[in-house]
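K.L.:
generate coordinates for the sequence data below:
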Amino acid sequence: MSKTRALIDTNVLIALEDPGQTGPVAAELSRRCQAGGISLHIHPAMRDDFARDRNEVRRLVSASRMEKYPWLALIAIRGWELLEQQFGPIKNENDRVDVQLLYALSLDAIDILISQDEGIHKRVRGTPLEERVLTIADAVAWLKALQDAVDDGVAFVADVPAYSVDLADPIFESLRADYEPFVHWWRTKCVVEHRDCWVIRGRDGLLDGLIVRKAEDGTELGLTPSDKILKLCTFKVGARAQGHKVGELLLRKAIWYAQLNGFDALYLTTFPKQTMLIDLLGRYGFVTNGENSTGELILAKYLPKDAIPAPTGDDAAHLVRTRYPRFSIANPVTLFAVPVQWRFHRQLFPEVAKLVPTPLFNDDTIDDREAGRVPGNTIRKVYVCRAKIKAMRAGDLLFFYQSKEEAAQNSQMLTTVGVVEQLRRAVGEAELLRLTAGRSVYSRQDLEAMAAASPNGLAVIDFLLIRHLSPPIGLKKLTNTGVLKGPPQSITRIDRAGLPELLPSMNFGFAL
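P.N.:
Okay, here's the model as predicted:
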């Protein structure tokens, strides 16, 4: 991988080396360049800028600052007239320095030029070099795009460096017992290399779940070196958290992180005795790819980007799960709008449960009114309603619509996409409890009330949460474009002609 080289001008050098207090944006530029291995260079012509400073002490200080950075070699000038033709008039010595910096950029001696000088930016406006001349703020934004992974928005999972995790936490006890060199590996690899972790903590601050991740090339799984794979170095759910969907929540985080950030596969290794973990992974398409030297199974999930056909036949529900998070919009997949009362919507989809921003603070307050149920931010979910719908198959798509609630930010909007696993009907409380066991966010009181109000039975829809629409689609647009005729009062079929209005909000990292 070639190293990125950036040339900084005099103003940027001063901003980075301010003897008082470096500004936060300049400080972030410096930090991100160091973290990303991007070298900041000085042009020899900048000596002339500082040499013209009549304050001898400041001139000496400036010269010493420049010595911290690598210098470009002096570049021969073909003729100042030619540089004027390329970059505009040279009226003074400052102009002469500016065009030399731009000339170095035009020769690809450096990759980008970071400058706060508006005159330099004007000289390249409308030319091929314009996108390569950045302000400090532009450079920071560019580096963020390069360095920061796409945020997949899964709530309740923290992203932390390994060195911030307490190795004395009880979650590590079994790891130390199973793998004698664990402590040494953690300290010399995870801590020293600042490996990234996803953690879920209990109310007491102790860990309930942990993933340590590492990006690798494809050779680790027998793919090409250019392929990009994500290794889950450690995937651990605390004993006290078993049965609370912690593993599923962590897995959802990992799969979507890999999907959105262009990985071709993700994998982990685990001992055969970890049957619960192996079962969870197999449910969502992980396959065994041999064993390593310590007898651990290598479990991998491949993430092709091409569109897939609709699931059909007796194994349709199995395909829905193993293909996750990918799904199909091809015929005969049917699209449904599913209205959900705000109280149940916030339980099913807590990540999009936000209140309307207050005029004073313009915040996005999480809607925790009537909270108390376990958050529904896992993959497998169930939706219960009175709809008498029968024609719903595995692979059909659900577009969840949050019903009207003045205080809710996403009131009367399509917010979320799910894919159907199966549709069943439950008559009576006992059957409803059975059919919703294991994935319900409804309280027993909720289910009792639903069953009592619907003696002829209820629709029980098992589905997988795909992702939230970005942006959500409001009722006005839905009706103006003919996707819906009005606010849906029950599950409503969406004509396939409405797909073009929905697809712009479904940028999920794979073809549809």
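
K.L.:
going forward, measure contacts and count neighbours with C-alpha atoms only.
P.N.:
Will do.

K.L.:
enumerate every residue touching the nearest residue to E351 once chain neighbours are set aside.
P.N.:
Excluding its sequence neighbours, the residue lying closest to E351 (CA to CA, 6 or more residues apart in numbering) is A155, at 5.9 Å. By CA atoms under 8 Å, 6 or more residues apart in numbering, the residues touching A155 are 350-351, 377.

K.L.:
just the closest of these to L101, please.
P.N.:
Distance to L101, by CA to CA, is smallest for E351 among the contacts of A155, at 47.4 Å.

K.L.:
from memory the closest one sits against T378, does it?
P.N.:
No. If you go by CA atoms under 8 Å, E351 and T378 don't touch, sitting 10.8 Å apart.

K.L.:
the more surrounded of those two?
P.N.:
T378 (22 against 18; other CA atoms under 10 Å).

K.L.:
what's the burial count for the closest residue to that one other than its chain neighbours?
P.N.:
Leaving aside its sequence neighbours, T378 sits nearest to L249 (CA to CA, 6+ apart; 5.0 Å). Neighbours of L249 under the rule other CA under 10 Å: 21.

K.L.:
same deal with A353?
P.N.:
25.

K.L.:
give the contact list for it.
P.N.:
Neighbour list for A353: 345-346, 366-368, 408-410 [criterion: CA under 8 Å, 6+ apart].

K.L.:
just to revisit the earlier point, how much space between the residue nearest to E351 and L423?
P.N.:
As judged by CA to CA, to the nearest Å, A155 and L423 stand 28 Å apart.

K.L.:
hang on, the earlier thing: among the contacts of A353, which one lies nearest to L469?
P.N.:
N410 (11.0 Å).

K.L.:
which parts of the stretch 351-500 of the chain are strands?
P.N.:
Assigned by DSSP state E, counting those that start in this stretch, the strands in the stretch 351-500 of the chain fall at 380-385, 397-402, 413-426, 458-474, 492-494.

K.L.:
please give the structure of this sequence too, so both can be compared:
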Amino acid sequence: MTNLVRTPFSEISLAEPFFDSLKTDYAEFPTWFKKKADSGESAYLYKTKTKGLVGFLYVKAEAGMVTDIKPPLKAGVHLKIGTMKIDAHGTKLGERFIKKVFDHAFEVHADDAYVTVFAKHQGLIDLYTRYGFEPYAVKDGPNGQEMVLLKSFHNVKNDILLDYPRIKANGVTIGLLAIYPEYHSKFLPDSILKNEHFSILDDVSHANSIHKIYVSGIAAAGKLTRGDLLVMYRTSDGKGPALYRSVATSIGVVEEVRRIKSFATLSEFLKYAGPYSIFPKEKLTELYDTKKHHNMIKFTYNIALRRRLIRQRLIEEVGLAAGTRRWDFFKLTRAQFDLIFELGQAHESYLVD
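P.N.:
Below you'll find the predicted structure:
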């Protein structure tokens, strides 16, 4: 297992050392765990070949008021993050879990998401607040008082990260950006195609992180600015006609664009690009030495389209030009973007405007 996989509690061993800290923090954890197993509930697991179980996420939709916190949450649909634990090992797995929380929230049409956390877990608190959770309440329990962090999906902060994963499409440039198949799913793991296996995914920063860096030699792509949108387009793998093998899969938001030559030293460049680019250190070093005018497009990975759109549909239904240009990077109209959003069956909750 090398991806987030939804797994029944009854198939998860509580004897795993991974759960020891949860048993220490919550004396009732084994009882709670058994209750979830007996009721047939599931959680998201992340395992690696070398470290075994390194991530666990349980979320639950709650309808009505939430009254066991002070102040209570008013009536609505709330996604409770019942348990999220990650054994940090430098691969930004926490960001992968945060994205999964939001994806799940939109699936159940939640008004907000909330989590309780002890103040001692500052790293976890920092992760939540980076993506829009705010202190809202406290919860008193048998193990002490916990903070309650809340993220509303109705309030707009006009900030790419605080509003993440929601996007704004008004008044921004929208571009279609091509990515080769050998990079696509390892870079955008939630956009993996049905004919690909999870075994191609690795537990590495560029896969797990919400933030991505794409290296481009296309001059027009260098004109993108913060807040612009990208529709990621996986080019053909050559195993059949491009009309059916090339697909639009994902939507991201540009954070910034920098020329490689803007970095004064190689070490500065590697520190910036290393965690978020699919290229290894050797390739990045080569780019720094030989491609000074290439652009580094840093963007957030917001939406994996539920239905991937093949090139034929993009031409016939969205109205993209069939053969007048290379499909490497070009601008989309708002109407074309809206069709991609609709035909790709993206949840309307992702769109702010």
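
K.L.:
P504 of structure 1: which of the strands of the stretch 351-500 of structure 1 is closest?
P.N.:
Set against P504 of structure 1 and scored by CA to CA, the strands of the stretch 351-500 of structure 1 come closest in strand 458-474, at 8.2 Å.

K.L.:
how big's the offset between the closest one and structure 2?
P.N.:
Following superposition, strand 458-474 of structure 1 is found to deviate from structure 2 by 2.2 Å on average (mean CA distance after the TM-score superposition for structure 1).

K.L.:
which strands and helices lie in contact with that strand?
P.N.:
strand 380-385, strand 413-426, helix 429-436 (3 or more CA pairs under 8 Å, 6 or more residues apart in numbering; DSSP states H and E).

K.L.:
starting at the chain centroid, how far to the shortest one?
P.N.:
This points to strand 380-385 of structure 1. With CA atoms, centre = their mean, to the nearest Å as the basis, strand 380-385 of structure 1 stands 25 Å off its chain's centre.

K.L.:
do the longest one as well
P.N.:
Average the C-alpha atoms of strand 413-426 of structure 1, do the same for its chain, and the two points are 24 Å apart (CA atoms, centre = their mean).

K.L.:
in structure 2, which residue range corresponds to that strand?
P.N.:
Mapped onto structure 2 using TM-score structural alignment, strand 413-426 of structure 1 spans residues 247-260.

K.L.:
list the contacts of the matching stretch.
P.N.:
By CA under 8 Å, 6+ apart, the list of residues contacting stretch 247-260 of structure 2 reads 160, 167, 191, 222-236, 269, 288, 291-305, 307-311.

K.L.:
can you flag the buried ones in the residues you listed?
P.N.:
Neighbour counting with 16 or more other CA atoms under 10 Å marks 160, 167, 191, 222, 224-236, 269, 288, 291, 293-305, 307-311 as buried within these.

K.L.:
centre of the chain to stretch 157-172 of structure 2, how far?
P.N.:
That offset, for stretch 157-172 of structure 2, works out to 14 Å (CA atoms, centre = their mean).

K.L.:
picking that back up, now distance to F286 of structure 1 too, for the strands of the stretch 351-500 of structure 1, in CSV please.
P.N.:
Shown next, in CSV, are the strands of the stretch 351-500 of structure 1 (distance: least, CA to CA, whole Å):
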stretch, distance to F286 of structure 1
strand 380-385, 16
strand 397-402, 23
strand 413-426, 18
strand 458-474, 16
strand 492-494, 33
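
K.L.:
S64 of structure 1 is nearest to which of those strands?
P.N.:
Between S64 of structure 1 and the strands of the stretch 351-500 of structure 1, the shortest gap by CA to CA is with strand 458-474, which sits at 49.8 Å.

K.L.:
strands of the stretch 1-150 of structure 2, start to end?
P.N.:
Under DSSP E, counting those that start in this stretch, the stretch 1-150 of structure 2 gives strands at 5-8, 42-48, 52-66, 73-86, 112-117, 134-141, 144-152.

K.L.:
want to throw the ones you listed into JSON lines with distance to E316 of structure 2?
P.N.:
Compiled in JSON lines, the strands of the stretch 1-150 of structure 2 are given as follows (distance: least, CA to CA, whole Å):
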{"stretch": "strand 5-8", "distance to E316 of structure 2": "35"}
{"stretch": "strand 42-48", "distance to E316 of structure 2": "38"}
{"stretch": "strand 52-66", "distance to E316 of structure 2": "39"}
{"stretch": "strand 73-86", "distance to E316 of structure 2": "38"}
{"stretch": "strand 112-117", "distance to E316 of structure 2": "37"}
{"stretch": "strand 134-141", "distance to E316 of structure 2": "44"}
{"stretch": "strand 144-152", "distance to E316 of structure 2": "38"}
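
K.L.:
in contact with K404 of structure 1, which residues?
P.N.:
If you count contacts by CA under 8 Å, 6+ apart, then K404 of structure 1 has 341-342, 411-412 around it.

K.L.:
mind checking what it lines up with in structure 2?
P.N.:
Counting by TM-score structural alignment, K404 of structure 1 lines up with S236 in structure 2.

K.L.:
do the same with L175 of structure 1
P.N.:
By TM-score structural alignment, L175 of structure 1 lines up with L22.

K.L.:
surely that match touches W32?
P.N.:
No. Taking CA under 8 Å as the definition, L22 of structure 2 is not a contact partner of W32, at 11.2 Å.

K.L.:
who's more crowded, these two?
P.N.:
Each of L22 of structure 2 and W32 has its neighbours counted (other CA under 10 Å); L22 has more, 16 against 12.

K.L.:
quick revisit: how near is the match of L175 of structure 1 to L4 of structure 2?
P.N.:
Where L4 of structure 2 is concerned, L22 of structure 2 sits at a distance of 20 Å (CA to CA).

K.L.:
kindly report the same for R326 of structure 2.
P.N.:
35 Å.

K.L.:
those two: which is more packed in?
P.N.:
L4 (20 against 10).

K.L.:
which residues touch that one?
P.N.:
Here L4 of structure 2 is in contact with 44-46 (CA under 8 Å, 6+ apart).

K.L.:
most neighbours among these, please name it.
P.N.:
L45 (23 neighbours).

K.L.:
nearest residue to that residue other than its sequence neighbours?
P.N.:
F56 (4.8 Å).

K.L.:
now for that neighbour: what does it line up with in structure 1?
P.N.:
For F56 of structure 2, the residue aligned by TM-score structural alignment is L210.

K.L.:
for that match, give me its contacts.
P.N.:
L210 of structure 1 sits next to 197-200, 234-237, 250 when contact means CA under 8 Å, 6+ apart.

K.L.:
still touching in structure 2? Go through the residues you listed.
P.N.:
Mapping those onto structure 2 (both residues aligned by TM-score structural alignment, their matches' CA atoms under 8 Å) leaves 197-200, 234-237 still in contact.
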